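Asker: what follows is a protein structure lacking sequence information:
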């Protein structure tokens, strides 16, 4: 079960979630960036410092 702080997190689903294959993630942004599998929301998540997430997404845009 998720804790109360987790209940207040606003998850955003990838705009590609309805595509074939359904291999998509959801992201919640705050001081930590949380990433989880759209199909298995209770299966765990990856927590990354927001600054590291910003560097990662910036590098993806430049690639």
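Answerer: Structure's in. What do you need? Predicted, not measured: the structure shown is a model, and the values here were computed from it.
Asker: going by C-alpha atoms from here, please, whenever you check contacts or count neighbours.
Answerer: Fine.
Asker: that's a strand at residue 58, yeah?
Answerer: No - assessed with DSSP: H, G, I helix; E, B strand; the rest coil, residue 58 is helix; it does not lie in a strand.
Asker: and the comparison structure, right after this:
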């Protein structure tokens, strides 16, 4: 776990300085990721969603978000 938060501007903010909201994510690396930069999956939990990214692609790489309950069901299926 890192003490560094990754900040990004809300999609509801505009480039004119209006309605600027920033959100901080605390990314956690999967325990199945190795130290040789292989299989590096990271997730960050928010109150209503879970964000997932490939840490090998850096902070500006693609990521996706799913609802918290969907993530819980996914993890349950993986564990089964």
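Answerer: Now that the structure is in, tell me what you want to look at. Small disclaimer: the values here were computed from a predicted structure and weren't measured.
Asker: tell me, how many residues neighbour residue 45 of structure 2?
Answerer: Using other CA atoms under 10 Å, residue 45 of structure 2 has 18 other residues around it.
Asker: next up, the contacts around it.
Answerer: Going by CA atoms under 8 Å, 6 or more residues apart in numbering, residue 45 of structure 2 touches 25-26, 51, 68.
Asker: try residue 39 of structure 1
Answerer: Contact analysis of residue 39 of structure 1 by CA under 8 Å, 6+ apart lists 22, 24.
Asker: translate it into the numbering of structure 2.
Answerer: In structure 2, the residue matched to residue 39 of structure 1 (TM-score structural alignment) is residue 56.
Asker: picking that back up, neighbour-wise, which one of the contacts of residue 45 of structure 2 leads?
Answerer: When neighbours are taken as other CA under 10 Å, the top entry among the contacts of residue 45 of structure 2 is residue 51 (19 neighbours).
Asker: what helix or strand is the residue nearest to the spatial centre of structure 1 on?
Answerer: Centroid-nearest residue in structure 1: residue 27, 2.1 Å away (criterion: CA atoms, centre = their mean). For residue 27 of structure 1, the host element (DSSP states H and E) is strand 25-29.
Asker: roughly how far apart are the counterpart of residue 40 of structure 2 in structure 1 and residue 10 of structure 1?
Answerer: Under the alignment (TM-score structural alignment), residue 40 of structure 2 pairs with residue 24 in structure 1. Here the criterion is CA to CA, to the nearest Å. By it, residue 24 of structure 1 lies 17 Å from residue 10 of structure 1.
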